[in-house]
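Chemist: this is a predicted model, with the sequence first.
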Amino acid sequence: MGIVVLGTGSCLPKRVMSNVDLESIVDTNDEWIRTRTGIESRHIGGKDEQTYILASRAAEKAMVAAEVTPDQIGLIVVGTISSHMQMPSTACFVQTEIGAKNAFAYDLNAACSGFMYGLDLAYKYILADHSMKVLVIGAETLSSRLDWADRNTCILFGDGAGAAVFGFTDDDRGIIGTHMLSDGSLWELLHMHGPESSNPDLKVENNTGAFIRMEGREVFKHAVRAMEDSVNTLLASKGLSIDDISLIIPHQANIRILHKLVERLKVTPDKVFINVSKYGNTSAASIPIALDDANSQGLIAEGDMVLFCSFGGGFTWGAALIKW
């Protein structure tokens, strides 16, 4: 008996921004971006492509793949840091958009680990109620949260959404385990301020605006070590080794982090799914988009051991293992 992925889906904005396009916006060039990040292009949201719209289209595809109707969804969890409104949540907008009238819905802010934390929640909810079907979505329009004059961040991120429907099965497939962690003491290395307070007594000093700010070199070191440790801890707790894994789907941060993770985990590159070149870093949408890509390409077969790992602002990080 286990909690399985019943179906996956994804949605990307129509507009594709290449590295060459960025050359007219900020002091950079295609070669500099590709060699340092592995990113060649990213999708940028346009008119009628708000976060909840991308999330809803991804959700609809996942439900079709899962052969689940909207009224069968009991819970919608959306991992995002770029909703178009503070309230209501993106998840509530998705609920209305897809017609999931029987679901309760809320957002989850864990930055790039948002989908992973949502997966962990789905696991716990369905363990408690085997009849429940949970829709977990990672969705971002980070183009609305970038300082387009800051070449250290604006070249990295893109927009998009990925979704998965989770449910119960009587066989031996499903989520084997999760291992989630966080460390709020390091928040300054990767953060985003909110709008300035209208209460002068609660104004935050040095609020540089609601943009992503990052100390890239420090984040790199923490990200690689944290993902490696979470993967090894999870595998050890289940009496497994990295050799038991069929496919690793990591957060698509940048190619240097991914290559270093491959090296530290001592796996061959063909065991790690990478699509960062096409989409850039889509934060909470990164893993579910990659999962849907791998799934739609037929790279995951029933019985495969699929490992996920992520790292994001907070810091938040973790790993999850599923027998497909």
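Modeler: Right, received. Where do you want to start?
Chemist: only C-alpha atoms for contact and neighbour calcs from this point on.
Modeler: Noted.
Chemist: so where do the strands sit in the chain?
Modeler: 2-11, 15-18, 41-44, 75-79, 104-108, 134-141, 159-169, 174-182, 190-192, 212-214, 247-250, 305-312, 316-323 (DSSP state E).
Chemist: can you tell me which of the ones you listed is packed in deepest?
Modeler: When neighbours are counted by mean count of other C-alpha atoms under 10 Å, the highest per-stretch mean among the strands of the chain falls to strand 134-141, a mean of 34.
Chemist: before we move on, back to that, mind putting the strands of the chain into a markdown table with distance to Phe115?
Modeler: Supplementary listing: these in a markdown table, determined by distance: least, C-alpha to C-alpha, whole Å:
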| stretch | distance to Phe115 |
| --- | --- |
| strand 2-11 | 13 |
| strand 15-18 | 23 |
| strand 41-44 | 19 |
| strand 75-79 | 5 |
| strand 104-108 | 9 |
| strand 134-141 | 5 |
| strand 159-169 | 9 |
| strand 174-182 | 12 |
| strand 190-192 | 18 |
| strand 212-214 | 19 |
| strand 247-250 | 12 |
| strand 305-312 | 9 |
| strand 316-323 | 11 |
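Chemist: and for Leu127, nearest residue in space, chain neighbours not counted?
Modeler: Closest residue in space to Leu127, ignoring its immediate chain neighbours: Ile3 at 7.5 Å, by C-alpha to C-alpha, 6 or more residues apart in numbering.
Chemist: ok, structure two:
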Amino acid sequence: MSPGEKLDPLPDPFILQPPVFHPVVPYVTTIFGGLRAGKMVMLQGVVPLAAHRFQVDFQCGCSVHPRPDIAIHFNPRFHTTKPHVICNTLHAGRWQAEARWPRLALQRGASFLILFLFANEEMKVSVNGQHFLHYRYRLPLSRVNTLGIFGDILVKAVGFLNINPFVEGGSEYPVGHEVPCSRVLRGLWPGQVIVLRGLVLPEPKDFTLSLRDEAARIPVTLRASFTDRTLAWISPWGQKKLILAPFLFYPRRFFEVLLLCQEGGLKLALNGQGLGATSLDQQVLERLRELRISGSVQLYCVHS
């Protein structure tokens, strides 16, 4: 290391994983290390003037089908004559008895700061620095590994914090992995999900996700070009099919790519926003054997 060179600073001990700024809603992300007593999730944003409702779900998994259990469902509702908040738990596809708080501490058109604090037996919620409610766990907190935000809400920031940063082993701040990298696949079937989460590098050029079969053929490729800010599917013959959607990759920003296998192809979502699908025969999907990622990114999570 040269004399003037400095090591990258370690993350603040209060921060458990990279914060997310201005995510597109609906937004679903992994909670690194899952939930445990002593963790805190911060949500900062604005309630739109025409908001009907939004929800923050602490989920036991990120699958789309079957729907995962939701250990904690926090659901403010503004469209009724008496605005209120519902908390509930979804288990085995069925909602349990809901808990209701009639005095809503959030207002349409107003900004807010919500803190979800996780204790041993219950979650405590504060809004703009004032205690608002508590909700006892009905499913083990240890099962929760995914955060989902849906509905009428503008999110400015999501933070994952440690109430006590001096607890040994308290940090789950992820370690980034360099690319290119690959993962073994055993074929894809309807309902399976591929999830990539990572960080775009400071001066990016491109990002490529390719799926390869037993003969090393590449039936499908997803490519992002930072030069012309385009996202496209690339066919095995090099033909490009542009995805007509806002380009949601930004330098030094975190991203999430989700591919859902369904009958007849793959459905794509980026940062929680659905971007359509590409058609693939089911036999082609079942023969896929490798997921390969390359380009100007650092990966934190690869789930397949």
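Modeler: Thanks, I have the structure now. Since we're looking at a predicted model, the values are computed, not measured.
Chemist: what's the TM-score once they're superposed?
Modeler: Remark: TM-score between the superposed chains equals 0.30 [TM-score structural alignment, normalised by the length of the second structure]; 153 aligned residues with a C-alpha RMSD of 6.3 Å.
Chemist: so which of the strands of the first structure gets nearest Ala66 of the first structure?
Modeler: Ala66 of the first structure lies closest to strand 2-11 among the strands of the first structure, at 4.1 Å (C-alpha to C-alpha).
Chemist: which other helices and strands does that closest one contact?
Modeler: Contacting strand 2-11 of the first structure under the criterion 3 or more C-alpha pairs under 8 Å, 6 or more residues apart in numbering; DSSP states H and E are the following elements: helix 51-66, helix 114-128, strand 159-169, strand 174-182, helix 286-296.
Chemist: separation between Asp293 of the first structure and Gly9 of the first structure?
Modeler: According to C-alpha to C-alpha, to the nearest Å, Asp293 of the first structure stands 9 Å off from Gly9 of the first structure.
Chemist: ok, Asp21 of the first structure next?
Modeler: Distance of Asp21 of the first structure to Gly9 of the first structure, computed by C-alpha to C-alpha: 28 Å.
Chemist: ok, now Gly312 of the first structure?
Modeler: From Gly312 of the first structure to Gly9 of the first structure the distance is 22 Å (C-alpha to C-alpha).
Chemist: just give the closest residue to Arg100 of the second structure, not the sequence neighbours.
Modeler: If you skip the residues right next to it in sequence, Arg100 of the second structure has Ile86 as its closest partner in space, 4.7 Å away by C-alpha to C-alpha, 6+ apart.
Chemist: so the one you found is in which element?
Modeler: Element membership of Ile86 of the second structure [criterion: DSSP states H and E] is strand 84-91.
Chemist: I'd like the next helix or strand past that strand.
Modeler: Moving toward the C-terminus from strand 84-91 of the second structure, the next helix or strand (DSSP H and E) is strand 94-95.
Chemist: what residues does that following strand touch?
Modeler: With C-alpha atoms under 8 Å, 6 or more residues apart in numbering as the contact definition, strand 94-95 of the second structure has outside contacts at 88-89.
Chemist: follow-up on the earlier one: so which of the strands of the first structure comes closest to Ala223 of the first structure?
Modeler: For the strands of the first structure, the distance to Ala223 of the first structure is smallest for strand 305-312, at 5.8 Å, taking C-alpha to C-alpha.
Chemist: helix, strand, or coil at Ser150 of the second structure?
Modeler: Just to correct that, residue 150 of the second structure is Phe rather than Ser. Of the three states, Phe150 of the second structure takes strand under DSSP: H, G, I helix; E, B strand; the rest coil.
Chemist: Arg256 of the first structure: which of the strands of the first structure is closest?
Modeler: When the strands of the first structure are compared for distance to Arg256 of the first structure using C-alpha to C-alpha, the nearest one is strand 247-250, at 12.7 Å.
Chemist: what is that closest one packed up against?
Modeler: helix 286-296, strand 305-312.
Chemist: in a markdown table: the ones you listed, plus distance to Val134 of the first structure.
Modeler: Below are those laid out as a markdown table (distance: least, C-alpha to C-alpha, whole Å):
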| stretch | distance to Val134 of the first structure |
| --- | --- |
| helix 286-296 | 14 |
| strand 305-312 | 18 |
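Chemist: what's the closest of these to Leu135 of the first structure?
Modeler: Nearest to Leu135 of the first structure among these is helix 286-296 (11.7 Å), distances taken as C-alpha to C-alpha.
Chemist: return the set of buried residues in that closest one.
Modeler: Buried residues in helix 286-296 of the first structure, defined by neighbour count with 16 or more other C-alpha atoms under 10 Å: 286-294.
Chemist: longest single helix anywhere in the first structure?
Modeler: Residue-count comparison of every helix in the first structure, with assignments taken from DSSP state H, identifies helix 216-237 as the longest.
Chemist: that one vs strand 174-182, what angle?
Modeler: With axes from the mean of the first three to the mean of the last three C-alpha atoms, to 10 degrees as the criterion, the two stretches helix 216-237 of the first structure and strand 174-182 enclose an angle of 140 degrees.
Chemist: show me what helix 216-237 of the first structure is packed up against.
Modeler: Counting contacts by 3+ C-alpha pairs under 8 Å, 6+ apart, helix 216-237 of the first structure packs against strand 174-182, helix 255-265, strand 305-312, strand 316-323.
Chemist: do you have the helices of the stretch 201-304 of the second structure handy? List them.
Modeler: In order along the chain, the stretch 201-304 of the second structure carries the following helices (DSSP state H, counting those that start in this stretch): 282-286.
Chemist: does Asn75 of the second structure touch Thr89 like I think?
Modeler: No: no contact is recorded between Asn75 of the second structure and Thr89 when judged using C-alpha atoms under 8 Å, the distance being 11.2 Å.
Chemist: neighbour count: the two, which is higher?
Modeler: Neighbour totals were compared for Asn75 of the second structure and Thr89, and Thr89 leads with 23 against 19 (other C-alpha atoms under 10 Å).
Chemist: how far away is that one from Arg100 of the second structure?
Modeler: Taking C-alpha to C-alpha as the measure, Thr89 of the second structure falls 13 Å from Arg100 of the second structure.
Chemist: which of the helices or strands spans Leu117 of the second structure?
Modeler: With elements delineated by DSSP H and E, Leu117 of the second structure resides in strand 111-118, which encompasses its position.
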